[in-house]
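> all I have is the shape, not the residue letters:
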């Protein structure tokens, strides 16, 4: 059973959410705030973290920034503020997804399961689940990325996005494919989630943000992983 950490200060909502998830074969640990959250994560290594944005004390954005230093599992924000700014900021801080409260419990469960499926390790994974382009090495079985001698720390969603791009090296990966297969929803023409994640990948992989040479944007269409740009 996957373990969910739920950080939500509304105790009634927290209990209703936890009960629903437990009824669908998930183990849930509830927290009313972010006090000692990182310590609990170190001890139990949850499979997914659900973070309310508006919390007493340290808010969800700050907590996400803190835990991302050590935790590479999925982070899903729960936010009552339906603004592009909040959503983009959450993604830039390392969240994998967000839902707007109030959320239908089955929708939340579907989002959680989608994130968990992406990070489950395939027990039959072989060594051929590796890609290498010059100094860049990507290992799908261990979900590790090396750039030269440097280990690149990616979130679960960043890794999946990089693998999708690299697996289709020198080919256009359309936005619609990223949204439907990785993000889990249709692209509406306005959602910037993919752009934010691409920007984070470029930064971590030492690509030029203003004039990218390794992961290029094909405006109006999608993204292009340059196979010979990793020497």
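Perfect, thanks for sending it. Only a predicted model underlies this, so the values are computations on that prediction, with no experimental measurement involved.

> can we go C-alpha only for contacts and neighbour counts from here?
Noted.

> number of residues surrounding the closest residue to residue 10 other than its chain neighbours?
By the measure of CA to CA, 6 or more residues apart in numbering, the closest residue to residue 10 outside its immediate chain neighbours is residue 32, 7.4 Å from it. Residues contacting residue 32 under the criterion other CA atoms under 10 Å number 15.

> now residue 32: how far from residue 141?
Residue 32 sits 35 Å away from residue 141 when distances are taken as CA to CA, to the nearest Å.

> ranges for the strands of the chain?
3-7, 27-31, 48-52, 75-79, 97-100, 130-133, 136-139, 144-147, 150-152, 172-174, 215-218, 222-225 (DSSP state E).

> please convert the ones you listed to JSON lines, extending it with mean neighbour count and distance to residue 117.
Output for the strands of the chain, formatted as JSON lines (neighbours: other CA atoms under 10 Å; distance: least, CA to CA, whole Å):
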{"stretch": "strand 3-7", "mean neighbour count": "22", "distance to residue 117": "13"}
{"stretch": "strand 27-31", "mean neighbour count": "17", "distance to residue 117": "16"}
{"stretch": "strand 48-52", "mean neighbour count": "25", "distance to residue 117": "11"}
{"stretch": "strand 75-79", "mean neighbour count": "24", "distance to residue 117": "14"}
{"stretch": "strand 97-100", "mean neighbour count": "20", "distance to residue 117": "14"}
{"stretch": "strand 130-133", "mean neighbour count": "16", "distance to residue 117": "19"}
{"stretch": "strand 136-139", "mean neighbour count": "19", "distance to residue 117": "17"}
{"stretch": "strand 144-147", "mean neighbour count": "18", "distance to residue 117": "17"}
{"stretch": "strand 150-152", "mean neighbour count": "13", "distance to residue 117": "22"}
{"stretch": "strand 172-174", "mean neighbour count": "17", "distance to residue 117": "21"}
{"stretch": "strand 215-218", "mean neighbour count": "19", "distance to residue 117": "25"}
{"stretch": "strand 222-225", "mean neighbour count": "20", "distance to residue 117": "24"}
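
> gap between stretch 78-91 and the chain center?
Centroid separation between stretch 78-91 and its chain, computed with CA atoms, centre = their mean, to the nearest Å, is 14 Å.

> number of nearby residues for residue 123?
With neighbours defined by other CA under 10 Å, the count for residue 123 comes to 7.

> so how far is the longest helix along the chain off the chain centroid?
Of all segments of type helix in the chain, defined using DSSP state H, the longest is helix 105-119. Here helix 105-119 shows a centroid-to-chain-centroid distance of 12 Å under the convention CA atoms, centre = their mean.

> against that first model, consider the following:
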């Protein structure tokens, strides 16, 4: 199956150039010329996104923040802004890489290939990774959680928290440790977000299994996933 790439840029010349160049390498390419259009094209679940930062309406940072609860694929920022604070802001908003305009097509293709290869390797490593706890099953490859046979609908970060705690079952982690692991070291925000997400996770699971507790609070320390 051909890998899908979404190109988001408000410059038609760049979109046309990238679409033609990537299709030559047998990628399936979708395009969007605005942040709002990009949010619609996300429904196609691309394998990688090339995202311009400076766009009218929603800029690249805002688009990245909006879609990170929907897709987990690599996002490479295309930017004319090469200052360190801009790069840090892009990575903190959920981006995985950046390349500065004007860019080398050869270098961009190499980065795309490297990110897709890494994603494929991660998928292969977790191909048979299924975890089972009481009435819950967690499919790490498909990023799905089932409770008493029913699919629990989760956001990306909710699943990331479940994955982190369940893979390290029985270990206690502070809110700060969970925040750094799930949101990243440079994320804008604080560890209070963890408590709110854990509350939502518990509520969703309790809809299917009100008797069991899977994420327990260790008072004064943090949270752990129960064995």
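Nice, thanks for sending it over. In this text, all values refer to a predicted model and were calculated from it rather than measured experimentally.

> just to revisit the earlier point, which one in the second structure is aligned with the residue nearest to residue 10 of the first structure?
With TM-score structural alignment as the criterion, residue 32 of the first structure lines up with residue 33 in the second structure.

> I'd say that match and residue 10 touch.
Yes: because the distance of 4.4 Å satisfies CA atoms under 8 Å, residue 33 of the second structure is recorded as touching residue 10.

> name the nearest residue to residue 1 of the first structure, ignoring sequence neighbours.
What sits nearest to residue 1 of the first structure in space, not counting adjacent residues and going by CA to CA, 6+ apart, is residue 26, at 5.6 Å.

> for that neighbour, give me its contacts.
Residues in contact with residue 26 of the first structure, defined by CA atoms under 8 Å, 6 or more residues apart in numbering, are 1, 2, 3, 4.

> neighbours around residue 124 of the first structure, how many?
What residue 124 of the first structure shows, counting by other CA under 10 Å, is a neighbour count of 7.

> how close does it get to residue 153 of the first structure?
Using CA to CA, which is the criterion applied here, residue 124 of the first structure is 24 Å from residue 153 of the first structure.

> kindly provide the distance from whatever residue of the second structure lines up with residue 94 of the first structure to residue 22 of the second structure.
Taking TM-score structural alignment for the superposition, residue 94 of the first structure sits opposite residue 94 in the second structure. Taking CA to CA as the criterion, residue 94 of the second structure is separated from residue 22 of the second structure by 23 Å.

> again, but for residue 186 of the second structure
When CA to CA is applied, the distance between residue 186 of the second structure and residue 22 of the second structure equals 31 Å.

> residues in contact with the residue with the shortest distance to the centre of the first structure?
Geometric centre of the first structure, nearest residue: residue 96, 2.6 Å, by CA atoms, centre = their mean. Under the criterion of CA under 8 Å, 6+ apart, the contact list for residue 96 of the first structure reads 74, 75, 76, 115, 155, 156, 157.

> mind redoing it with 10 Å?
For residue 96 of the first structure, the residues meeting the contact criterion (CA atoms under 10 Å, 6 or more residues apart in numbering) are 73-77, 90, 115, 155-158, 182-183, 193, 197.

> now, the residues you listed that are in helices?
In helices, defined here by DSSP H, the members of the contacts of residue 96 of the first structure are 90, 115, 156, 157, 158, 193, 197.

> what residues are up against the third one?
So the one you mean is residue 156 of the first structure. Counting by CA under 10 Å, 6+ apart, residue 156 of the first structure makes contact with 71-75, 94-96, 115-116, 118-120, 143.

> one more: the fourth one?
With CA under 10 Å, 6+ apart as the criterion, the residues that contact residue 157 of the first structure are 72-75, 94-97, 115, 118-119, 163, 182-183, 197.

> what about residue 94 and residue 22 of the second structure, which has more around it?
Of the pair residue 94 of the second structure and residue 22, residue 94 is the one with more neighbours under other CA under 10 Å, namely 24 against 16.

> is it true that that one touches residue 72?
Yes: at 9.2 Å, residue 94 of the second structure and residue 72 qualify as touching, with contact defined as CA atoms under 10 Å.

> which neighbouring elements make contact with the strand or helix carrying residue 216 of the second structure?
With elements taken from DSSP states H and E, the one containing residue 216 of the second structure is strand 215-218. Here strand 215-218 of the second structure touches helix 156-167, helix 192-206, strand 222-225, going by 3 or more CA pairs under 10 Å, 6 or more residues apart in numbering; DSSP states H and E.

> mind redoing it with 7 Å?
Contact analysis of strand 215-218 of the second structure by 3 or more CA pairs under 7 Å, 6 or more residues apart in numbering; DSSP states H and E lists strand 222-225 as its packing neighbours.

> from the contact counts, what lies against the strand it packs on?
Strand 222-225 of the second structure is packed against helix 156-167, strand 215-218, with contacts defined by 3+ CA pairs under 7 Å, 6+ apart.

> how about those, which one is nearest residue 205 of the second structure?
For these, proximity to residue 205 of the second structure was assessed by CA to CA; strand 215-218 is nearest, at 10.1 Å.

> list the buried residues for the closest one?
Residues of strand 215-218 of the second structure classed as buried: 215, 217 (neighbour count, 16 or more other CA atoms under 10 Å).

> same thing with stretch 30-39 of the first structure?
By 16+ other CA under 10 Å, the buried positions in stretch 30-39 of the first structure come out as 30, 31, 33, 34, 37, 38.

> mind putting the residues you listed into a markdown table with distance to residue 45 of the first structure?
Written out in a markdown table, the entries for the buried residues of stretch 30-39 of the first structure read as follows (distance: CA to CA, whole Å):
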| residue | distance to residue 45 of the first structure |
| --- | --- |
| 30 | 14 |
| 31 | 15 |
| 33 | 18 |
| 34 | 15 |
| 37 | 11 |
| 38 | 10 |
